[in-house]
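Engineer: Curious how this folds, go ahead:
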Amino acid sequence: MTGTPIPGESIDMQISDILRAISYPANKDSLVDAAREAGASNEVLSMLDGLPEQDYTDITSVTKLIGSNYGPGLGS
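Structural biologist: The predicted model follows:
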């Protein structure tokens, strides 16, 4: 991944950068692995790891669940 180092970014930006770099469809494990490889914070890893085990067709399908699990401001 290129650009700003992930650990220095806000949670929203970390999630956004990670999800944009993933090829879809992707399952939960792929999301968590991509975040870990990007150096995401433990909080972001925990959020992604808390998602249901399923295939996600696009960024919206992931952010919708993150937003519903963690409140407004995340995943919007």
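Engineer: When you work out contacts or count neighbours from here on, use the C-alpha atoms and nothing else.
Structural biologist: Will do.
Engineer: mind listing what's buried in the helix or strand where residue 15 lies?
Structural biologist: Here residue 15, judged by DSSP states H and E, is contained in helix 11-21. Across helix 11-21, burial judged by 16 or more other C-alpha atoms under 10 Å covers 11, 13-19.
Engineer: another one to check against the first:
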Amino acid sequence: MRFPLLSAAVVAAFAALSAPAFADGVTGTVASFDPATRTLVMSDRTVWLLGDAAPATLAPGQRVTIVYRSAGEDGLTGVARVTVD
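Structural biologist: Purely as a prediction, here's the structure:
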């Protein structure tokens, strides 16, 4: 009876360790957006390289939410999506 519980705990531990990417998000106000380079500058002077996640248009003053992927302490791995609030 203890073996199924032990094996379930081992499987759960490996599943937790094997998931390297996490999603997180930030909300802020657009200061500027360059559609040619897909570079977004927020009002707090944070610069985001949006890549393919960039909406067709972003205008100064709009509130946006950026959902990005991170690898824990290894930093940002990419922007998943950008939504205008």
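Engineer: Quantify their similarity with the TM-score.
Structural biologist: Overlay of the two chains. TM-score (TM-score structural alignment, normalised by the length of structure 1): 0.29; 41 aligned residues with a C-alpha RMSD of 3.7 Å.
Engineer: Quickly name whichever of the buried residues of helix 11-21 of structure 1 is closest to residue 35 of structure 1.
Structural biologist: Of all these, residue 18 has the smallest distance to residue 35 of structure 1: 5.9 Å, by C-alpha to C-alpha.
Engineer: check contacts around the closest one.
Structural biologist: 31, 34-35, 38 (C-alpha atoms under 8 Å, 6 or more residues apart in numbering).
Engineer: Out of the residues you listed, which comes closest to residue 62 of structure 1?
Structural biologist: residue 31 (9.3 Å).
Engineer: ok, and the closest non-adjacent residue to the closest one?
Structural biologist: Sequence neighbours aside, residue 48 is the residue nearest to residue 31 of structure 1 in space, at 6.8 Å (criterion: C-alpha to C-alpha, 6 or more residues apart in numbering).
Engineer: Any idea how many residues pack against the one you found?
Structural biologist: 22 (other C-alpha atoms under 10 Å).
Engineer: quick one: it and residue 33 touch, right?
Structural biologist: No: under the criterion of C-alpha atoms under 8 Å, residue 48 of structure 1 is not in contact with residue 33, lying 9.6 Å apart.
Engineer: pretty sure residue 30 of structure 2 is in contact with residue 48, am I right?
Structural biologist: No: look at residue 30 of structure 2 against residue 48 with C-alpha under 8 Å: they stay out of range, at 10.6 Å.
Engineer: what sits in contact with each of the two?
Structural biologist: By the contact definition C-alpha under 8 Å, 6+ apart, residue 30 of structure 2 and residue 48 are jointly contacted by 40-41.
Engineer: Tell me which of the two has more neighbours.
Structural biologist: For residue 30 of structure 2 versus residue 48, neighbours defined as other C-alpha under 10 Å are more numerous around residue 30 (21 against 15).
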